[in-house]
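> need a 3D model of the sequence below.
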Amino acid sequence: MKHNILFLITILLLVGCSKEPKIVLLETPKTDISESSFEELPNWDNEDYSKALSSFLESCKTSKTKVLYKELCSRGANTTDAKKFFTQNFTPYKIDTTDSKEDGLLTGYYEPLLKGSLTKKGPYIYPVYATPRDLVVVDFAKQYPELQNYRLRGRVNGNKVVPYYTRKELNGKALDADVVCYVDSRIDLFFLEVQGSGRVRLDNGEVIYVGFDNLNGYKYSSIGKYLIDAGEMSYAQASMKGIKEWCDKNPTKVDDLLNKNESMVFFKKKDKPATGSLGVVLTPNRSVAVDQRYLPLGSMLYLSADTKEKDLNRIVIAQDTGGAIKGCVRADLFFGYGDEAGNSAGKLKAPLKLWILLPKNNQKESMCEAR
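Now for the predicted structure:
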């Protein structure tokens, strides 16, 4: 039997409540799910339940996870049997792709390490910009609740708000913005934007963390897809490694290639490693980025992907989002920090099956308290 995620969680909130609860998951109206079981989850018996539980409890530090799982967060902290905790307290629901034009897809991302300097000097000539002072962000949520997940970005021109500059228009332009640092590679800087956060080893030996702060307001466009469509490489070659190799062989075409993606990311210095949209430090191999129009941040998922090297089957937590992550059965798995993580993330592109783990019906009273 199919359900809609919003409808199902609404039922859990409403049944047995003495007071009318507030329905909080308005951002997931499009996702159809079908009740499943742990026996139907691929390779469930080989899961590392303790690591999965640790990841869940880390996510429980956030308000969004607490809204979804409230009492189960404290129950999980006191359990002595991680596997039994999952099987006794949750029901898996298969996320359906019936209405999707494409099958599910799993990709990977990581926290890159760049070389840089706090001052501009050779070879550190590419600025990592903070949010420009003339960038305006308009939030319509109060007046139009249906637009709560959308922001209008632009700049003021006279008495009008007009689109902000594209990547091409910003190339070589003196921005009214602070520079977090300078790095030695425009390609590595571009992929830092794609990943959303990273580390920079400065020329004085210090390592700083940088993370997403804002956008120029344009949709993300894949340069890998452009190269495929242009006949420059095959689908299998269009990994981060393959794109970097293409750029090394075609240095005069790099600027034109990067400009195909009009979107540009602005950064800020951070005091801790990669943190997702949920607000917690990401856990390698357990944190995923999802499309929050379909899946709520903070939710626990089970993914199954058939890769060329090995199958991936595990519990993960929806702790991040990304401009390229679109659709209900779509996830980006975080691999961690460094070159090894980058190699693993760069080559992952596999068909995906996805389940969401929701509290059993007998948890309705605890869900009811999350008003």
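> all contacts plus neighbour counts: C-alpha atoms, from now on.
Fine.
> contacts only, for the residue nearest to residue 122 when sequence neighbours are not counted.
Spatially, and ignoring its direct neighbours in sequence, residue 122 is nearest to residue 184 (7.8 Å; C-alpha to C-alpha, 6 or more residues apart in numbering). Contact analysis of residue 184 by C-alpha atoms under 8 Å, 6 or more residues apart in numbering lists 114-116, 122-126.
> list the buried residues of the helix or strand harbouring residue 68.
Taking DSSP states H and E as the definition, one finds residue 68 inside helix 63-77. Residues 64-73, 76 are the ones in helix 63-77 that count as buried (16 or more other C-alpha atoms under 10 Å).
> farthest pair in these?
Across those, no pair lies farther apart than 64 and 76, at 16.4 Å, counting by C-alpha to C-alpha.
> please enumerate the helices of the stretch 251-371 of the chain.
Secondary structure of the stretch 251-371 of the chain by DSSP state H, counting those that start in this stretch: the helices cover 254-258, 339-347, 364-368.
> what's in contact with the first one?
When you say that, I think you mean helix 254-258. By C-alpha under 8 Å, 6+ apart, helix 254-258 touches 190, 223, 247.
> how far off centre is it?
The offset between the C-alpha centroid of helix 254-258 and the centroid of the whole chain comes to 25 Å, using C-alpha atoms, centre = their mean, to the nearest Å.
> what's the answer for the second one, then?
A distance of 16 Å separates the C-alpha centroid of helix 339-347 from that of its chain, computed with C-alpha atoms, centre = their mean.
> contacts for that helix next, please.
Outside of helix 339-347, the residues that reach it under the criterion C-alpha under 8 Å, 6+ apart are 107-113, 239-241, 333-335.
> before we move on, back to that, next, format the buried residues of helix 63-77 as JSON lines and append distance to residue 38.
JSON lines is the format used below for the buried residues of helix 63-77 (distance: C-alpha to C-alpha, whole Å):
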{"residue": "64", "distance to residue 38": "24"}
{"residue": "65", "distance to residue 38": "21"}
{"residue": "66", "distance to residue 38": "23"}
{"residue": "67", "distance to residue 38": "23"}
{"residue": "68", "distance to residue 38": "20"}
{"residue": "69", "distance to residue 38": "18"}
{"residue": "70", "distance to residue 38": "22"}
{"residue": "71", "distance to residue 38": "21"}
{"residue": "72", "distance to residue 38": "18"}
{"residue": "73", "distance to residue 38": "20"}
{"residue": "76", "distance to residue 38": "18"}
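> here is the second sequence; please produce its structure so I can put it next to the first one:
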Amino acid sequence: MPSAPAGAPVTAAPAPVVTVPDTGTLPPPIVRGKSLWTPVRWADVPGWGSDGLHEAWNAWLKSCERPGEGAGPGSATICGEVRQLSIASAQEQHDWVQRRFVPYRITESDGRAPEGLLTGYYEPVLAARRLPDATYRVPLYGLPRDWRRGQTWYSRKEIDTQQAAQRALEGRVIAWLADPIDALILQIQGSGRLTISEPDGRQRQVRLAFAAHNGHTYRSPVRWLLDQGAIREGHWAAVRAWARQYPHLVNEMVWSNPRTVFFREEALGEFDARFGPRGAQGVPLTPGRSIAVDPQSIPYGTPVWMATQGPTLNQQRLVLAQDTGGAILGAVRADYFTGWGGFTDPAYTVAAALKQPLQLWALWPR
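Predicted coordinates for the structure are as follows:
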């Protein structure tokens, strides 16, 4: 991966070889929702011992703020030891993990072990305005006035075209963007950072966090264009090129996805800016070390060994299950948080291109 600015993952230096003996009887498999966890020896975990765990440690400390089920048995003791080891050497961290945890190969519940799927997501950084003008005229909404959690509300097209929906959203615009595709990407990612030009001329950066969606099933606008033969490559650069050629059809493309997302604005202090948005576990995401999973297969907070090889990433590393998403379904399925940035930054280019095979091992306390 190319060198990246703050907010994009970097490749850790190799760690010392782990020297703790891996002996004794393995525990029985674990059936967990949609998945089967089969215990293996550490020697069977590809790349184990080669990852410098210090980057993962910050993400692990975050999970320990809200351990829940994912910390496994003895979670309070485990998290206490994680905190103590935050300034330990790479050798000490690796040896401790091997002593305290068993690696479980994650497969489908029937034991099939097909290669899973790894995709990426990130936090867009976009320019915005508090008030609309001739350029900035695409609204980003907070929760509607009549919002009730769990309801199916107006579709994306109905929000843009029906007066009843627009009345319910009066006074609920947080900010305005210049490009409807930017707004669509922001909603698909679920959160983002806005550099807002205030009416008094000042600029400040805020975070838009996911508040809710309108209850409709997500449909991919990129897939909609591919199915029509409008584009040949399934990435946003192709979508933008198509939109420049056919601006009169952009609304139809956007409306092909009936789901829309409502946001809440959060202050972005110096400390908050060092981490991503809060994931479904309720803790801030760490670039390159947080993944979104299907919680019916992998509980939030679980440390997971991830192995993937492909044109975008070649990595074997420790990550933490800290988030989920509407398209993240199945036992061997993960979305890799790459960080934040604009549409030319590595956080975006890696996330946009990432779609490759995946293997996962859950690390569960002995």
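> tm score of chain vs chain?
The TM-score (TM-score structural alignment, normalised by the length of structure 2) is 0.80; 313 aligned residues with a C-alpha RMSD of 2.1 Å.
> circling back to that earlier point, which of the contacts of residue 184 of structure 1 sit farthest apart?
When those are compared pair by pair using C-alpha to C-alpha, the two farthest from each other are 114 and 122, 14.8 Å apart.
> out of the two, which sits in the busier spot?
Of the pair residue 114 of structure 1 and residue 122, residue 114 is the one with more neighbours under other C-alpha atoms under 10 Å, namely 20 against 11.
> you'd agree the more buried one is up against residue 199?
Yes: between residue 114 of structure 1 and residue 199 there is a contact at 6.3 Å, judged by C-alpha atoms under 8 Å.
> in structure 2, what residue corresponds to residue 130 of structure 1?
Under the alignment (TM-score structural alignment), residue 130 of structure 1 pairs with residue 142 of structure 2.
> mind putting the contacts of residue 184 of structure 1 in JSON lines, secondary structure and distance to residue 345 of structure 1 included?
Formatted as JSON lines, those follow (DSSP: H, G, I helix; E, B strand; the rest coil; distance: C-alpha to C-alpha, whole Å):
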{"residue": "114", "secondary structure": "strand", "distance to residue 345 of structure 1": "16"}
{"residue": "115", "secondary structure": "strand", "distance to residue 345 of structure 1": "20"}
{"residue": "116", "secondary structure": "strand", "distance to residue 345 of structure 1": "23"}
{"residue": "122", "secondary structure": "coil", "distance to residue 345 of structure 1": "30"}
{"residue": "123", "secondary structure": "coil", "distance to residue 345 of structure 1": "27"}
{"residue": "124", "secondary structure": "strand", "distance to residue 345 of structure 1": "26"}
{"residue": "125", "secondary structure": "coil", "distance to residue 345 of structure 1": "27"}
{"residue": "126", "secondary structure": "strand", "distance to residue 345 of structure 1": "24"}
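> which one of those is nearest to residue 164 of structure 1?
residue 126 (20.6 Å).
> let me see the contact set for that closest one.
120, 182-186, 189.
> for residue 321 of structure 1, which non-adjacent residue is spatially closest?
When the adjacent residues along the chain are set aside, residue 321 of structure 1 lies closest to residue 289, with 4.4 Å between them (C-alpha to C-alpha, 6+ apart).
> any idea how far residue 246 of structure 2 is from the equivalent of the one you found over in structure 2?
Under the alignment defined by TM-score structural alignment, residue 289 of structure 1 is paired with residue 292 of structure 2. Going from residue 292 of structure 2 to residue 246 of structure 2 by C-alpha to C-alpha, to the nearest Å gives 35 Å.
> picking up where we left off before, residues contacting the match of residue 130 of structure 1?
Contacts of residue 142 of structure 2 by C-alpha under 8 Å, 6+ apart are 172-174, 211, 262-264.
> which members of those residues are the farthest-apart pair?
Farthest pair in the contacts of residue 142 of structure 2 (C-alpha to C-alpha) is 173 and 211. Separation: 13.5 Å.
> mind checking which of the two has more residues around it?
The residue with more neighbours, out of residue 173 of structure 2 and residue 211 and counting by other C-alpha under 10 Å, is residue 173; that gives 18 against 15.
> so who does that one touch?
139-142.
> mind telling me what it corresponds to in structure 1?
Under the alignment defined by TM-score structural alignment, residue 173 of structure 2 corresponds to residue 179 in structure 1.
> residue 37 of structure 2 too?
Counting by TM-score structural alignment, residue 37 of structure 2 corresponds to residue 33 in structure 1.
> name the helix or strand for its match, please.
With DSSP H and E as the criterion, the answer for residue 33 of structure 1 is strand 32-35.
> next, count neighbours for the alignment partner in structure 2 of residue 345 of structure 1.
Under the alignment by TM-score structural alignment, residue 345 of structure 1 pairs with residue 351 in structure 2. Taking other C-alpha under 10 Å as the criterion, the count of residues near residue 351 of structure 2 is 22.
> residue 95 of structure 2 too?
Each residue near residue 95 of structure 2 was counted by other C-alpha under 10 Å, and the total is 18.
> residue in structure 1 paired with it?
When the structures are aligned by TM-score structural alignment, the residue of structure 1 matched to residue 95 of structure 2 is residue 84.
> can you verify that match is assigned to a helix?
Yes: the secondary structure assignment for residue 84 of structure 1 places it in a helix, going by DSSP: H, G, I helix; E, B strand; the rest coil.
> ok, now how distant is it from residue 302 of structure 1?
Shown here: residue 84 of structure 1 relative to residue 302 of structure 1, a distance of 16 Å by C-alpha to C-alpha.
> try residue 225 of structure 1
Distance, residue 225 of structure 1 to residue 302 of structure 1, using C-alpha to C-alpha: 28 Å.
> more crowded one of the two?
Shown here are residue 225 of structure 1 and residue 302; by other C-alpha under 10 Å, residue 302 has more neighbours (21 against 15).
> map the more buried one onto structure 2.
Aligned by TM-score structural alignment, residue 302 of structure 1 pairs with residue 305 of structure 2.
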